[in-house]
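# Predicted model follows, preceded by the sequence.
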Amino acid sequence: MEKYPLPFKPATLTLAIASVLLASQPTARVYAESTLSPDDHWSCEASPDESGWQCTAEPMEPGVMNRAMRPVAPAVTKSARKKASSETTTVVTSDSRANLRETLDWVPKSQLSENEQKALDQATPWCTGDYSEPSRPGKNFTGNSDAAPIIAESDESSFGQNDIGTLTGNVSIRQGNRQIQSDTARMNRATNYAEFEGNVVYREPDTLLVGDYADMLLDSGRVTIKNASYAMHGAHARGNSEQIIRNEDSSLVLEDASYTTCRPGDESWLLTGNNVTLDPNTGFGTARNAVIRVEGLPIFYAPYMYFPIDDRRQSGFLYPTIGSESENGIDFTLPYYWNIAPNYDATITPRILSRRGLLLENQFRYMNASGEGEAGIAGLTNKDKLEKENPYYDQERWLANVRYKQRFSERWTAELDYADASDKNYIEDFGTNLNLSSSGPLNQMVGTRYLGGSTYNNWTFSLNAHQFKNMSQTSDDPYNKLPQLVFSGNWQAGETLQVNYLADYTQFSRDKDWRFVKEIQHPDFGDPDIRESVYDEGYGIKRAEGGRAFGQAGVSYPMQTIWGFLTPEVKVRSVNYSLNNLVASEVINDLQGAYGQSVIDPNDFTKSPNTAAASFSLDSGLYFERFTDLFGTDFTHTLEPRAKYLYVPYVENQEFNPIFDTAAMGFTYGSLWLDNRFSGYDRIGDANQLSLGVTSRLIEDDGFERMRFGIGQIVYFQDRKVYIANNLGYEKVPAEDIDENFVAMDERLRNELTDPTSPLASEFIYNFNRTMSVRQDFSWNTNDNRLDNYGLYYRWRPEQRKTLNLGFRFRDQVDRYVQDKDGQNIQIGTDQNGNPIFETADNNVKQTDLSFAWPIPATTHWVGLGRWQYDLTNKRNLESLAGVEYNSCCYQVRFFWRSWIETDDNIDHPDPKSGVFFQFILRGLGNITGSSGTEYLQGIQGYEIHEK
């Protein structure tokens, strides 16, 4: 072919294609890497002697262009390119391009920039490197690449009369943020078609394609590369392919391809397929005749597979999970995600349980401008096939839930949260991916709330109907609230006077048989290990149902300065009941047995009890500060004494009030400043007391609290009279199947009501730094010289993969009864009245808790996991967990052993359980073994489960 050399030296690295395209597009705007004015453009034509081209800068003509062609940059001298490359880019030679097939832009951690290393340590500290595209012209281009000029460079170039241009040596063509390089290239001016041979490299943001041969349509950007390797930096993925087609929309179509998230050179797992598509626009990939191999061994096949390549959602099959359990057998799950619309989606999950049958779980989510919600249903499509130790054999098993939040306006909202199940064991037997607000008990609630008023006079009204589905086999049913109306608010009258108020009406009810009595052998099965829970209607005051109206109003006058505060407050509380389901004789016997006959007058019994009391409190405190230097660090050292006087008169006959949602609260340092020693509204605690306490802090200049210490005590000016007896609701005292010694517990409680002071309570927190802290809480009974509560906790989390937790807690309790294997108290005699005397044992809580997740020394990827909870009182392991976790950039393996005791097990005859759990996760494809016990690892505080 006859060649026409350009009028400048080949070593100047200009483009033959620049003049070719400009000659055919004389009106196209040119953006040159030179001093050409933005208002000018290059005009080129063949020289008269046909020895080359003559180009001149001419003014841009106004008007509409006839063709929307891509502009081409003019010549760039070799010296100018070398200067620019030395300043901003890395020169890419043929040899370096050849090495790209092996590295694919993977850079070892030690060679990354400081910022890149920090980001890697924070996100994936187990990775030994990361993909990092080198600097190049156009890398940071942010405009429209399709409209950007085409810029080409090479060592040598020539152009023939047949519209074919040839570029040789370090060929580079770029447009916007796209770039293709090769050893040689041929371009057709008429068709804008180009072919590239030898060490072909195609780049665009997050995508690298490397091959031996490529062809490209310059108008559309479509590229085909043969014998290729690729990397998708954002997806942390790479692979090989016989042929890769990069479509105009940036999607990739690969023939006979592989896909993995392992670093180059590591093929721990591979997904292979005859035809693979990777679409960064949707965030998903597909593979036909897909095979997943782990260490070269095929472990999974699917004729068609749909998998994510980023975190976006798209319709298709998600990764399957497979596992094995002793009760369910082989457990195989294949979810299908349906992206119905931007604001609607659904997940349909068929699940094969070899010992139970086929289970389907369907979840639908939706969102609109004023609300959002979801609905789900799950269950066996057949009757339960498991016979061994299964009380629900040959029965239908299902679970359903609906959740919805509606915003009618900025102030008015409504909510629905309803879940139900076929039986109490469903979640324990099958688990669920449905989004339940609570798994025990299940919520069944509908309500609405309105926020009214203004900044200085705000109020809230809510109306709810709340029912609970008890999912425990060994606990009482909770009360339902059908309905509950609450009106509350705060009014700031003037600059300092504040008025707060609350009104609450609730109707309490529950099933007739609500109280758990015991477990017995199921009468419908001959297997003694199949148990049935026995419930009854309860006894005495605890059978109460009905309505409760509670009202509270208070006026306070807070006065605050930089050196202290003083807040007087007057408050009135009232509670009224309208009760049913009570038997007068039962209630009298129950209350007299718990509180004593001298306290309970049968004539005071009523189904409409009421209690009202006014209270007065005066809360005050001082702030003292000084600057100090400790261990070379400047601190603000505070001393904050506080005193609060509280008076609440005693209101008698509160024993006749039911106990709907009320309990005595444990005593801590925070208890010093409460107005009521009971939670809920069923008791108004009498008080004539002065709380005294002091807090001291060390605060650094940036606000970090290095240390906080508080200690205080309540001085009582009169004995307390209101309390809740433990021995309520039992006809026979003491009950033979309850291991708690209620009589002794109530005796201690009554003695504490006459103490002149409360326990001495303290809290201490010291933060050695932002990753290590120690906390201590205790309450010391100064009247009986007894430690009531103590807790000591140490936390250290220096890095993401490192956490160490040590804890010890103690609580003094009266002795409990010893039980036999059937759960009956062991009788050792009778008292003078013929009542049984049961064997007792120490019941103090003395427990240690050690947990950790820590990299194994001399390794990069291995992490040791462990937790040990031990009951020092009863000399038993509550939980033991030991395992290891392996993390790499492409997969994760987690293996651990766990032994545990259920919280409702017989203390004297526990039934320890144990299991081995294994989890294998392919990063980028997901978990192929199910959850496999990861919920048990949540007890390791500070440990984070990473599965992406």
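Yes, it's here. Numbering: from 1, shown residues only.
# drop to CA atoms for contacts and neighbour counts, all remaining ones
Will do.
# Identify the residues contacting the spatially closest residue to Gly540 that is not a sequence neighbour.
Counting by Cα to Cα, 6 or more residues apart in numbering, Gly540 lies nearest to Val587, which is 4.2 Å off, once chain neighbours are set aside. For Val587, the residues meeting the contact criterion (Cα atoms under 8 Å, 6 or more residues apart in numbering) are 539-541.
# Check it against this one:
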Amino acid sequence: MGAIFELTQLARSLQGVLAVLALGGAYVPAAVAQSNDEPGNGSSAVRLQTSPLLQENLPPEAKEQTPTFVSGDQLEGKTDGVTVIEGSAELRRHDTVIRADKLEFDQRTSDAKATGNVLINRNGDRFEGPELQINTQTKEGYFDRPSFSLPRTDGFGDAKRVDFLADDKLLAHEARYSTCPRTPGLSWAPDWLVRASKIELDNVEEVGTATGAVLEFKGVPFLAAPYLSFPLSDKRKSGALPPSLGTDTQSGVQVTTPYYLNLAPNYDATLYPTVMSKRGVDLAGEFRYLQPTYAGQVRAAYMPSDRLRDDDRWAYSVRHAQQLLMEPLGISGPVSFRANLNRVSDSNYWRDFPRTGTSLLSRLLPNDLSLGWSRGPWSASAGAYTWQALQDIDATFTPPYDRLPSVGLAYKKSNETIAGLSGWDWSIQSNFTRFQRSIRARATAEEIKSSGDRALAVAEITRRWQTPGWYIQPKARLHATSYQFDSEIGGRTSANRVLPTFSLDNGLIFERPASFFGRSFIQTLEPRAFFTWTPYRDQSDLPVYDTAARNFNLSSLFTENTLGGNDRITDTRAITLGVNTRLIDPDKGAEIVRLGVAQRYMLEDENVTLPGREPVTERISDMLFGARIQWHPSWSTDLNVQYNPKSRDAVRTTLGGRYNPGPFKTLSVAYRQTKGSSEQVDLGWQWPLSSLGSPDREPVPGRALGPGQWYSVGRINYSVPDKKVVDLVAGFEYDAGCWLGRVVLERLQLSRSTSNQRILFQLEFTGFSRIGASSLQTLQEQVPRYKYLREEIDPPSRFQNYD
């Protein structure tokens, strides 16, 4: 038997008998560190020294050889017998510490019995009570009437009896459990708790299970279950998720009881059966998968016999991405495959189920299958693209053409040498697409007749000369297109078009030191001129498959084609002039202020337009003004104005501001106005109410601004001409430390005359579960820069609670 002794001090009086004894195991020579015994506890025992090796996760064979240390005021016993320690008794073995008024340890069986003010620390988990019996090798035993704390889950509780079944598993009888901390010296009355006849905590599977459980909040039982499981970590596990309860004007009261299936580390599924008081039962689910070469998810929902529509309702959404291995077919380089499929049963689905999922909220649902390949300068693509249009009789729209199929091939080289001059970039892109309208899209007979094929090739060459003070970049492009129509258009079934385009982009960059309002800057002046020339070709008899007008902004002003797409190449012969000036922080390089203005001057009329639009005869376009100011990191302001110099009026104005002075404090305001069309004000915020009129609190890692905090959160979209709120999400959050409460009012405009309203109330018990209607997704989608009040942080080390 090995023994280790170290006496750091002799007995302070003859009344105390000091003893330090190492029982069993082998001697471990190592530099040692003092334990953190609290002073003034009445014990004059020496401070024990333990090797850091004993604090690590040792293999089982090493644990069996770990020595056992005991200490106390009085010690009686003999070798290979029962040792009795009284007065500040303590036993240490590997990762277990036992303290009590009296301790009996049997060296032959490794059984330990402790009585009177017993405390046991196992891997940082602390249990306190009157009596304990445990085997220090097998870690099995029991504890009468203990209270306990589990730092890995911030869990607290007490029980009539706790059985230690193994090193990382225990069973508590007639137990209570909560993540609300205990207050020393007071009876434990947490805001919420689980009361159960049995609670089993398994730290291996990281799951807790309660039998005959009742969940209480503020002393009121409101959820009972014969069997209830809850997580002890963020590790995934199969089981029933908390039910969700909500109400809205469309579907009435809704109760969802989700069930999660952890099928494998890379597969899982969630079932969402929902009962709607006005409609019936909706059966929904989601399946996710992840593999080294592919990943995706499948969502589906089915409601038999919707009572409001007197019909079956269904929806599905599929996302899949995969890297295909094509070497056996002689194709080298990665080949990617993507699928994005979305379909619903009818055109009213988006209105009746506005929160089914982000992929099904739109009235235009994409259904795409595509392949992509690239190697060196070559790239190729092929795909099929269709749409499901959910029409509204009061607001119809024309969906895009389906593309069945669309095939492309491109070759691109950079920094090439041409005619002895290096730095040239050139490319050739080609594409063949079959455009057609489906009857399901409710297309007109003329639109269906206009279906056809389009083949195109675009060659481009450019080079950029640049120095620190100026740059110039010429570009030449040749656009060739060929059409084959299913029916005669303009008396013919085919058409061809070849158009060259030349552009020249150049600018200057000036810098100087400057000072404004007592602050030093580097000020820039950046004039820019963009010239483009495309000759006129009559294209009025060509179909319009994928061409649309570009937004009029600072980016589109410096492009060759004022339309986007390939069916109309505008005969733009113009010069765009613009100038920017910026104020830059010389120390940090941050842009503090940016001001810009640009305007296009037409050299000739622009005759090529979209059907139903007049040619552009105004030689001077509207002016665009842009400004961004971020004088302080906490706030920023953006302004964009489209100004018509002829009418001397602002055609379109966008003004936005953001204020973000600290964590969980954000306020954003936006004003958008389009003359004769719309005018809206958008306000979004998340703000702690306790900071109003009081000093700011420092954030707590993973705990927002700490317990006892109210937060206001929301977003409002207001229509000025209609004088009414279009969309609204607004509510409050309360952080009590061990639980969170949310109440959110949501109003979603579905049409000019109808809207859907619902109230979302949710309780989140920290480290346990959420009860109620989930509003987190709504807040994260709707409120700019919204931050969840609970962020993931690393779990605490067990040595933070080491005795």
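Cool, the structure landed. None of these values were measured; they are calculated from a predicted model.
# For the contacts of Val587 of the first structure, which entry has the maximal number of neighbours?
The member of these that has the most neighbours, counting by other Cα atoms under 10 Å, is Ile541 with 25 neighbours.
# What's Asp571 of the second structure aligned with over in the first structure?
By TM-score structural alignment, Asp571 of the second structure lines up with Asp686 in the first structure.
# so what's that match up against?
Asp686 of the first structure sits next to 647-651, 720-722 when contact means Cα under 8 Å, 6+ apart.
# What's the separation between it and Leu753 of the first structure?
For Asp686 of the first structure, the distance to Leu753 of the first structure under the criterion Cα to Cα, to the nearest Å works out to 11 Å.
# before we move on, what about Ser326 of the first structure?
As for Ser326 of the first structure, its distance to Leu753 of the first structure is 52 Å (criterion: Cα to Cα).
# So for the two, which sits in the more crowded spot?
Neighbours per residue (other Cα under 10 Å) separate Ser326 of the first structure from Leu753, with Leu753 holding more: 17 against 8.
# contacting residues around the closest residue to the more buried one other than its chain neighbours?
Of all residues not flanking Leu753 of the first structure in the chain, Arg720 sits nearest, at 5.1 Å (Cα to Cα, 6+ apart). The neighbourhood of Arg720 of the first structure, defined by Cα under 8 Å, 6+ apart, consists of 685-687, 753-754.
# Need the contacts of Asp686 of the first structure in a markdown table (columns: distance to Gly942 of the first structure and secondary structure).
Putting the contacts of Asp686 of the first structure into a markdown table (distance: Cα to Cα, whole Å; DSSP: H, G, I helix; E, B strand; the rest coil) gives the following:
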| residue | distance to Gly942 of the first structure | secondary structure |
| --- | --- | --- |
| Tyr647 | 43 | strand |
| Val648 | 43 | strand |
| Pro649 | 46 | coil |
| Tyr650 | 46 | coil |
| Val651 | 47 | coil |
| Arg720 | 42 | coil |
| Lys721 | 44 | coil |
| Val722 | 42 | coil |
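# which among the residues you listed end up buried?
Applying 16 or more other Cα atoms under 10 Å to these, the neighbour count classes 647-651, 720, 722 as buried.
# Run the chain-centre distance for stretch 883-903 of the first structure.
On the basis of Cα atoms, centre = their mean, to the nearest Å, stretch 883-903 of the first structure is displaced by 18 Å from the centre of the chain it belongs to.
# So which bits of that stretch are buried?
Buried residues in stretch 883-903 of the first structure, defined by neighbour count with 16+ other Cα under 10 Å: 883-901.
# just stretch 406-426 of the first structure next, same as before
Within stretch 406-426 of the first structure, the residues scored as buried using 16+ other Cα under 10 Å are 406-407, 412-421, 423-426.
# I'm done for today, thanks for sticking with me.
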